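J.: this one's sequence-less:
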């Protein structure tokens, strides 16, 4: 049998370089609502990717998944630094490349459609991203100091944000049966509870 078992997986110098690159790119950014340093999100997404069987390229892509969209890093730079596969995964996880960004609904519908037909290597990273975001919303919604005001931090309203998570969850599960997706299904169902 070829390949490695989960206990045999190792990350090398490319992972270290991606961690430093992501940290530098996101320096000064904070998470909506919590004010936590933004790098905590790519780190959490990377942890999920690693926990649920992702390889080094997928872990690197998880570290970098928001640098194009939120930091203006070019896909060509990612390819040069981290390889074609990493760049391809990151670009697939990016919902908009144009500046200014298209309207919210148009952008999200396009991204949902692309995720529906994305390969599993992309869906793993995208699912980890959406799961961490959904869990963050749920955590903040449970806090007495935040509650339902959690929805106010988003561009779209509560109903549109819920639509997006449900649509993305459905798209990510299309022809991809993975235990991480099952976790997202549970979180998205909880997002829809009042």
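T.: Done, it's in. Treat the numbers as computed from the prediction; the structure is a model and nothing was measured.

J.: Please count neighbours and contacts with C-alpha atoms only from this point.
T.: Fine.

J.: Let me see the ranges of the helices in this structure.
T.: Remark: helices assigned in the chain by DSSP state H are 13-26, 40-51, 56-64, 67-71, 75-82, 84-93, 104-116, 120-142, 158-173, 179-191.

J.: If we go by neighbour counts, what in the shortest one is buried?
T.: When burial is assessed from 16 or more other C-alpha atoms under 10 Å, helix 67-71 yields the following buried residues: 67, 68, 69.

J.: same question, the last one
T.: Within helix 179-191, the residues scored as buried using 16+ other C-alpha under 10 Å are 180, 181, 184, 185, 187, 188, 191.

J.: Let me have those in TSV, extended by distance to residue 14.
T.: Listed next are the buried residues of helix 179-191 as TSV, based on distance: C-alpha to C-alpha, whole Å:
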residue	distance to residue 14
180	25
181	27
184	29
185	32
187	32
188	33
191	36
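
J.: So which of the residues you listed is the closest to residue 32?
T.: residue 191 (17.0 Å; C-alpha to C-alpha).

J.: structure B:
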């Protein structure tokens, strides 16, 4: 593991300390670790792995993009920015917020789209089996995301799409 990746894993582990996964109760850091492991199975860079570890820190931990930029560089911060939702409750109901976030994701570089595909793959594993009711909502949102994630890794895109069948 390269230094950038190790630093990102340590930082994300500390940022997510005490957080638990909604459906499994396991330490939350297991999700970013799983996302990074999925990204590592396809063509990737150290910055992509670092961003995979850090992808939920802005949304869930109160970490700023400026801090990510300062600690990990502009490339990682840019990827994390594209992986972070931009909507807030001010933007309306879930449908309106997800539409705004979808537009943001559509503009992402292919590296961020690859990480987002890995995120979807890992999230689907728990949501589809442990919350069948929400899965119906999430599946529609995921299909909408898949339409704008075609520039991501094709192997991961196929895996993510297969989960919706």
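T.: Perfect, I can see it now. Note that this is a predicted model, so its numbers are computed, not measured.

J.: re earlier: the helices of structure 1: which one's closest to residue 34 of structure 1?
T.: So among the helices of structure 1, helix 120-142 is nearest, using C-alpha to C-alpha, at 7.8 Å.

J.: Return the list of helices and strands in contact with the closest one.
T.: helix 40-51, helix 56-64, helix 84-93, helix 158-173, helix 179-191 (3 or more C-alpha pairs under 8 Å, 6 or more residues apart in numbering; DSSP states H and E).

J.: which residues sit against that helix?
T.: Contacts with helix 120-142 of structure 1, where a contact means C-alpha atoms under 8 Å, 6 or more residues apart in numbering, come from 33-34, 41-42, 44-46, 48-49, 54, 58-59, 61-62, 65, 89, 92-93, 115, 146-150, 165, 169, 172, 176, 180-181, 183-184, 187-188, 190-191.

J.: do the same with stretch 22-29 of structure 2
T.: By C-alpha under 8 Å, 6+ apart, stretch 22-29 of structure 2 touches 12, 13, 16, 17, 18, 19, 20, 21, 126, 127, 130, 131.

J.: Among these, name the buried ones.
T.: Here, 16+ other C-alpha under 10 Å leaves 12, 13, 16, 126, 127 buried among the contacts of stretch 22-29 of structure 2.

J.: got the contacts of stretch 22-29 of structure 2 as CSV, with distance to residue 90 of structure 2 columns?
T.: Below are the contacts of stretch 22-29 of structure 2 laid out as CSV (distance: C-alpha to C-alpha, whole Å):
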residue, distance to residue 90 of structure 2
12, 27
13, 30
16, 25
17, 28
18, 28
19, 25
20, 26
21, 25
126, 28
127, 26
130, 29
131, 27
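
J.: between those residues, which is nearest residue 97 of structure 2?
T.: Distances from residue 97 of structure 2 to these, taken by C-alpha to C-alpha, are shortest for residue 127, at 19.7 Å.

J.: before we move on, the earlier item: ok, of the buried ones among the contacts of stretch 22-29 of structure 2, which one's closest to residue 74 of structure 2?
T.: Ranked by distance to residue 74 of structure 2 (C-alpha to C-alpha), these are led by residue 12 at 17.2 Å.

J.: about what we covered before: and the helices of structure 1, which is most packed in?
T.: helix 56-64 (a mean of 27; mean count of other C-alpha atoms under 10 Å).

J.: Good, wrapping up.
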